[in-house]
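*Asks:* one predicted model, sequence on top.
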Amino acid sequence: MSEKDRGFDLRDIGREMRREFDRIRADYQRAFGQNEVGQDADATEAVGGPSDGALVHDLPHGVRERIARLKDLVERQNTLLTRFTTPPLLFAVVIDVRRREKDEDSTAVILFNGRPIEVLLPTVVKAELVPGDVVKVSPRTYQIVDVVEPMTIGSVATVKRVIDPRLVEVRSGSNESVVLSGRFGEKIEQGSRVVLDSSNSIVVCNLGMGDESFLFSGETNISWDDIGGLDEPKQQLREALELPYQHPDLFAYYSYKVPSGFLIFGPPGCGKTLLSKAIVTSIRNTHDAASTSTAFIYVKGPEVLSKFVGVAEELIRQLFDMGRAHKRKHGYPAVLCIDECEALLNARGSGRSSDVDRTIVPTFLAEMDGLDDKSVIVVLLTNRPDMLDEAVVRDGRVDVKVEIPRPTKEDASNIFRIHSAGVPLHKVTQDEIIAFAVEELFSDKHALYEIQRKSGTPTQFTLGHMASGAMIKGVVERSKSLALQRDRKAGSKTGVTAEDVRIAVKEKLIENIHLAPVGSVIKFTEDFQEDVLKIKTLKQVRA
C-alpha cells in the first residue's frame, strides 16, 4: 500500500511531516554545513524555495525528493482540514414543487425534521425534481445542493383510503393518519403497503399490495376428482366457487347468495388441506388465468401471530384488503383460506391463550362483518372446532359448516384407487388389491380397542376406524417400498403383491398402537354410548 493510501489521520501526517523536515535539515548539514543551513527559517525558505529557485536546483537529488514529499504532505493535510471543517449536508424530502412563469421564482417545499421549509428551486435540479425526492440541503441556508437516491427506510403502513392523487389515509397498527403520496400518487391503491419517511409525513416507497408471501400463484394439479369421498363438502364449495359463474341466470332466478364463510373441520389427514388445493384448481378453471394470481390467499393461523401488540391485527386487515383489491380489479371474490385457524381465532376467555385473543378475534369479526359485497370468501380449516370463538362461527359469518369424517370402507376404496393408479401389480388386479387392502385395514385382527357392551357382543375398534386419507396413502407408499426393495435385491421387476399390502397395514398398526386418539374412540361409540360397559386397549385384549 502506498503512503497516500495509508489513511487520513492528521496525527500520522503531522508526525511524517516532522520526520521529513528533520531529514531535510540533516541533508542540508551534510551538503552545506551548519552555516549554509542557517536557522529553521532558512530551511523553511528552502521548502518553499527562493524566488529564483537557484537554491533548490543546487540541492542533491535526494533532498529535492524529500521537499516534494513534504509539499505533498502539506497538501494532504490542508485537504483533510478542509474536509473536517466543512459543515455536513442534511437530508430532506421534497413534498411540493411550485413552478412559476419565471424560473428564478420557482420554489420547492422540503420537509426537514418534520418542518416544511420553502426554498428556491436550483437550476441544476429543476427539471427532474418531483415530490417524494430525497435531497441534500445546506445546514446554513437549507438550499438544495443535490438530489440523491430515495432511501427506502422507515415505518411501514397500509393504505386505508386514497383521498386524491396527493393524499392517502394510512394505517399502522392502531394509528391512522393522512400523508402525502409523493411520487406514487397514481400507483397507490387501497390496501397497498407503503414506507413512510422518518417524520411519517410522505410515502417514499410503494411495496405493493399486501404481503405476497400469502398469495398462492402456483399450480396444485389437484382437482375435485382427485379427492376420494368428501362428496358433500366438495359440492358445497363448488356451489360457492364455480356454479355462480357457470349458471348465473339460474342463481339470479333464485336470488341465491353465495356464503361468505366456510368452516371445514375434521380429524387430521382426512383431506382438509387437500380441499384447499382443489380450490386453487377450481378458481383457475373457472376464471381467466391472468386474474387468478391474487385470487387465493392461503395462511396458517400461527403465521399471523406475533409477540408485538398490533402486528397480528394489522396483518388480518391486510389479508382482507388484498381480497377486496382483487374483487375491485377482477370482479369476482378472492378466497381467504386460514389453515389451523384455532391458533388465531381461539375462544375469548377460555384461558387457553394469552390476552391477544381479546384484540385479534374482534379484528377478524370486524373484517368479516364488512364483507357485504362478498369480496372475500373465508374458508376456515381446523381439527379442533371446539376451540374456536362462538362469534366467529355463528351463522351470518360462517354459514356453511362441513365436517370431514374419517373414511368409510367405500371412501377408503376410492382413496386406495386414486393412490394406486399406475402402480405395477403382481398376479393381482387393481380391484382385487384394493378390496384386499380395505379388508385388511378394517379387519378385527388389526383392532386397537375392544369395546365391551352390556348387550353382550364386544365391538372392535380397528385400524380402519382411525384411518385417514394420509394413512391410506402411506400404506400404498410402504407397499411400493417393500416391492422395490425386494426387486432391487433380486434384480427383477415384479410389482406390488397382496403380501406387501398385508405387511404395510401391519406396520401401520404397530405405529399407531400408542397413538390411537381417545376422541376417535368416543366418537365411534356415539351411536351405542349407553350400551358401553368397558373399553380395553389392544394389550388388554391380547393378555
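*Replies:* Good, I have the coordinates.
*Asks:* please count neighbours and contacts with C-alpha atoms only from this point.
*Replies:* Noted.
*Asks:* so what touches the helix or strand residue 24 falls within?
*Replies:* Assignment of secondary structure by DSSP states H and E places residue 24 within helix 10-32. Helix 10-32 is touched from outside by 34, 36-37, 43, 59-60, 63, 66-67, 69-70, 73-74, 77, 80, with contacts defined as C-alpha atoms under 8 Å, 6 or more residues apart in numbering.
*Asks:* try it against this one:
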Amino acid sequence: MPTEQEVIEQLKAALTEATEKLKEQDKILKDLAEPPGMLARLTNIIPKDATHPERLIIDERLFVLRPKNLEKVRLEIGDYLHVEKSTIGSVALIDKIELPPQPMAVMKVAEITDQGRIMLEAGDTVIPLHKNPLKGVEIGDRLVVGGPSPFLAIAIENLGKAEKHYQFNDELNINWNDVGGQAHAKAMLREAIEYPIIHADLYKSLGKKPIKGVLLEGPPGCGKTLLAKAAAGAIAKLHKSANELSGYIYIKGPEVLSKWVGEAEGTIRNLFNMARAHRQKHGYPAVVFIDECESLLSRRGTGISSDMDKTIVPAFLAELDGLNDSGAMVILATNRPDRLDPAVVREGRIDRRIRVERPNQTDSAQIFELYLKKVPTCKAPKEVASLAAEHLFSPATGLVTLRTADGDTFPFTLGHVASGAMLAGIVDRSTSLVLHEALAVSGTKRKAVMEMPLTGDHVIRATGEVHQSMLKVDHSDDIRAWAEARKTKIVGVAAYA
C-alpha cells in the first residue's frame, strides 16, 4: 500500500500533466479563432483617383488596400502577398513576401528595346521579360527564367550565348591526305559528300537527292573527328570558298544535355539554324558534327537520362526532316551504335553508316609517317614509320595469348588495340625521350644531342612505355571484336609469355 505522501505526489503529477494538456488545447483554439492567412499573387494595381484610394487586385478577383507598413514598398504585378481573411469575409493585406523564383525554362534574348526592355523568344513570337536583376544581358544570351508564368518571367541566371559552346574555333585546314589509313571510310564519306556536288547534273537527271547524314561508328581515337573535319574542308573547297572555318559546327553530345527544361532542344535548334544561316550566306551546306551522339540520341523508352530522349530525339528528327536542298550535312560519331534510336538511323535521315576501324599495320605506318613529318629532327620519317608499325604488331608488344576453338594460339599485340590517338602519343613520347637526352648534358654536348635525329630506337622505346601501361588494361571488348571480325571463337585467354 502506498503511503499518504506518495499518493499526494502522484496526484500532483497527474494535475500538472492535465494542466499542460489544457494549455495545448487552449492554444489550438486560439489559433483556430485567428483569421486565416493565405498566399496570394498581385495581378493588377488600380491607382487612386478623386473618389477611391489605390486598390490592389489579388488572384484576379479580390480587392485589398495597401497597409501602412507597405506604403514605401514598391509593389509590382506578380509579387506574392501575405493576406488574412476575416470571419466576415473581408481580406486584409499583411505584408509582401519575397519568394525566390523557381527555375522554369531557358529562353533566348531576341531583342532589347530602346527603353531597355528585354524580349524573349517564345516559338514564333516574342514575350517581354518581367524582371531582370542581372547585369550585362545581351541579344542572343540564354537566360534561365522562373516565375508563375512565361508572361511574368524573372531572370535567374545568364548562361551566355550558345554558339560559344559549340562553334569550332580552330583552323580548319584538314584535307583527306591528313587522315592516315581508313581508305574505305574515306572513300565512302567522299562519295556521300562530294558526288552530289561534282556530279550534280547526274543527280538531277536521276531525281536523286543528296543524303542528309552519315554515321561514323568505331572505337575511340581512330579518326572519326578528323574525317568530319576533312569532309567540311572538302565541301568548302569544292565550292571554292576560302572561309572553310564557317562550314564546320562541332559539338559533343553530352554538352547538349542540360538540367534546364528545353535547353537541350534549344541547342539543337540553334545548331541547325547556324547551318541554315551558313547556307544562305555562303551558298553551300555546312557540316554539323555531333560526337558521342549516343548520349544525346539514345533509344527512347530505355529510362536512360530520365527519359529526356522523349523530347530530345523528336526535336533532332524534326530539324533533320526540315533540311531542304541540303542545308547541312549531319555527321554523327559514336562507339556505341547499338544505343541509338532506330528512328535516327533509318533511311532518309542518317542513312549512311560508315565503319571506322582500328588501323592495321599498313595504316599505322601511314599515321606514324604523318606525325613524324611534323618533327623537324626526324630525317627519315617514312623509314622510321615503317619500323615503328612493324614493331607495334610484333610479338614484342604482346598483351595476351588467345586460344581459338580450332586449337590455334595467337599473340594479341598492342597493334590490335592501336588507334590514331595512341600513335600520336607514341610519337610525342619519342620526342620526350630526345628532350631528356638533351637535358642530361650541357653546353656544346646539349647542342649536339638536340641536332641528333629522332630515330626508330626512340619510337620503339616509346612504344615499350605504352605497352607496359596497356598490360594493366582489360581488353575484353577488343578481343571480342577481333574474334567477331575473323568469325572465330576464343576459348582461352592467357597472360602473354
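*Replies:* In hand now; what should we look at? Every value quoted in this text rests on a predicted model; they were computed, and no experiment measured them.
*Asks:* please state their TM-score.
*Replies:* The pair, once superposed, lands on a TM-score of 0.65 when counted by TM-score structural alignment, normalised by the length of the second structure; 367 aligned residues with a C-alpha RMSD of 3.5 Å.
*Asks:* ok, back up a step: so which of the contacts of helix 10-32 of the first structure sit within helices?
*Replies:* The helices, defined by DSSP state H, take in 34, 36-37, 43, 63, 66-67, 69-70, 73-74, 77, 80 from the contacts of helix 10-32 of the first structure.
*Asks:* of those, grab the buried ones for ChimeraX.
*Replies:* The ChimeraX selection below is limited to those of these classed as buried (16 or more other C-alpha atoms under 10 Å):
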select :37,43,63,66,67,70,73,77
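*Asks:* of the ones in helices among the contacts of helix 10-32 of the first structure, which is the nearest to residue 489 of the first structure?
*Replies:* residue 80 (78.6 Å; C-alpha to C-alpha).
*Asks:* separation between that closest one and residue 72 of the first structure?
*Replies:* 12 Å (C-alpha to C-alpha, to the nearest Å).
*Asks:* and stretch 260-272 of the second structure, what's buried?
*Replies:* For stretch 260-272 of the second structure, by 16+ other C-alpha under 10 Å, it's 262, 263, 264, 265, 266, 267, 268, 269, 271, 272.
*Asks:* which residues of the stretch 301-450 of the first structure fall in helices?
*Replies:* 301-304, 311-330, 357-369, 390-393, 409-420, 430-441 (DSSP state H, counting those that start in this stretch).
*Asks:* for my notes, confirm residue 231 of the second structure occurs in a helix.
*Replies:* Yes: assessed with DSSP: H, G, I helix; E, B strand; the rest coil, residue 231 of the second structure lies in a helix.
*Asks:* check contacts around it.
*Replies:* Counting by C-alpha under 8 Å, 6+ apart, residue 231 of the second structure touches 175, 176, 189, 190, 193, 287.
*Asks:* out of those residues, who has the most neighbours?
*Replies:* residue 287 (28 neighbours; other C-alpha atoms under 10 Å).
*Asks:* returning to what we had before: what span of the second structure is the helix holding residue 24 of the first structure aligned with?
*Replies:* Following TM-score structural alignment, helix 10-32 of the first structure has no partner segment in the second structure.
*Asks:* just stretch 108-116 of the first structure next, same as before
*Replies:* Going by TM-score structural alignment, stretch 108-116 of the first structure sits over no part of the second structure.
*Asks:* contact partners of that stretch?
*Replies:* Looking at what lies outside stretch 108-116 of the first structure - C-alpha under 8 Å, 6+ apart - the contacts are 91-98, 117-121, 199, 201.
*Asks:* going through the residues you listed, which ones are buried?
*Replies:* By 16+ other C-alpha under 10 Å, these give 91, 92, 93, 94, 95, 96, 97, 118, 119, 120, 121, 201 as buried.
*Asks:* is the second one in a helix, a strand, or coil?
*Replies:* Per three-state DSSP, the local secondary structure of residue 92 of the first structure is strand.
*Asks:* look up how far residue 311 of the first structure lies from the residue nearest in space to the middle of the first structure.
*Replies:* Nearest to the geometric centre of the first structure sits residue 213, at 3.8 Å (C-alpha atoms, centre = their mean). Going from residue 213 of the first structure to residue 311 of the first structure by C-alpha to C-alpha gives 16 Å.
*Asks:* with residue 444 of the first structure instead?
*Replies:* 52 Å.
*Asks:* where do the helices sit along the stretch 151-300 of the first structure?
*Replies:* Using DSSP H, counting those that start in this stretch, helices in the stretch 151-300 of the first structure cover 231-241, 243-246, 248-253, 272-286.
*Asks:* reformat those into TSV and put distance to residue 132 of the first structure next to each item.
*Replies:* Shown next, in TSV, are the helices of the stretch 151-300 of the first structure (distance: least, C-alpha to C-alpha, whole Å):
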stretch	distance to residue 132 of the first structure
helix 231-241	42
helix 243-246	44
helix 248-253	47
helix 272-286	39
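*Asks:* what's the most buried one of those helices?
*Replies:* helix 272-286 (a mean of 20; mean count of other C-alpha atoms under 10 Å).
*Asks:* residue 342 of the second structure -> the first structure?
*Replies:* Match for residue 342 of the second structure (TM-score structural alignment): residue 390.
*Asks:* residues near its match, how many?
*Replies:* Residue 390 of the first structure has 14 nearby residues by other C-alpha under 10 Å.
*Asks:* nearest residue to residue 409 of the second structure in space, ignoring adjacent ones along the chain?
*Replies:* Once flanking residues are discounted, residue 409 of the second structure sits nearest to residue 403: 4.4 Å by C-alpha to C-alpha, 6 or more residues apart in numbering.
*Asks:* SS state for that neighbour?
*Replies:* Residue 403 of the second structure ends up strand, using three-state DSSP.
*Asks:* ok, it - contacts?
*Replies:* Here residue 403 of the second structure is in contact with 409, 410, 490, 491, 492, 493 (C-alpha under 8 Å, 6+ apart).
*Asks:* with residue 503 of the first structure instead?
*Replies:* residue 479.
*Asks:* that one in helix, strand or coil?
*Replies:* helix.
*Asks:* give the aligned equivalent of it in the second structure.
*Replies:* So, by TM-score structural alignment, residue 503 of the first structure is matched to residue 461.
*Asks:* mind listing the strands for the stretch 101-250 of the second structure?
*Replies:* 103-112, 118-122, 125-128, 141-146, 154-161, 213-217, 248-252 (DSSP state E, counting those that start in this stretch).
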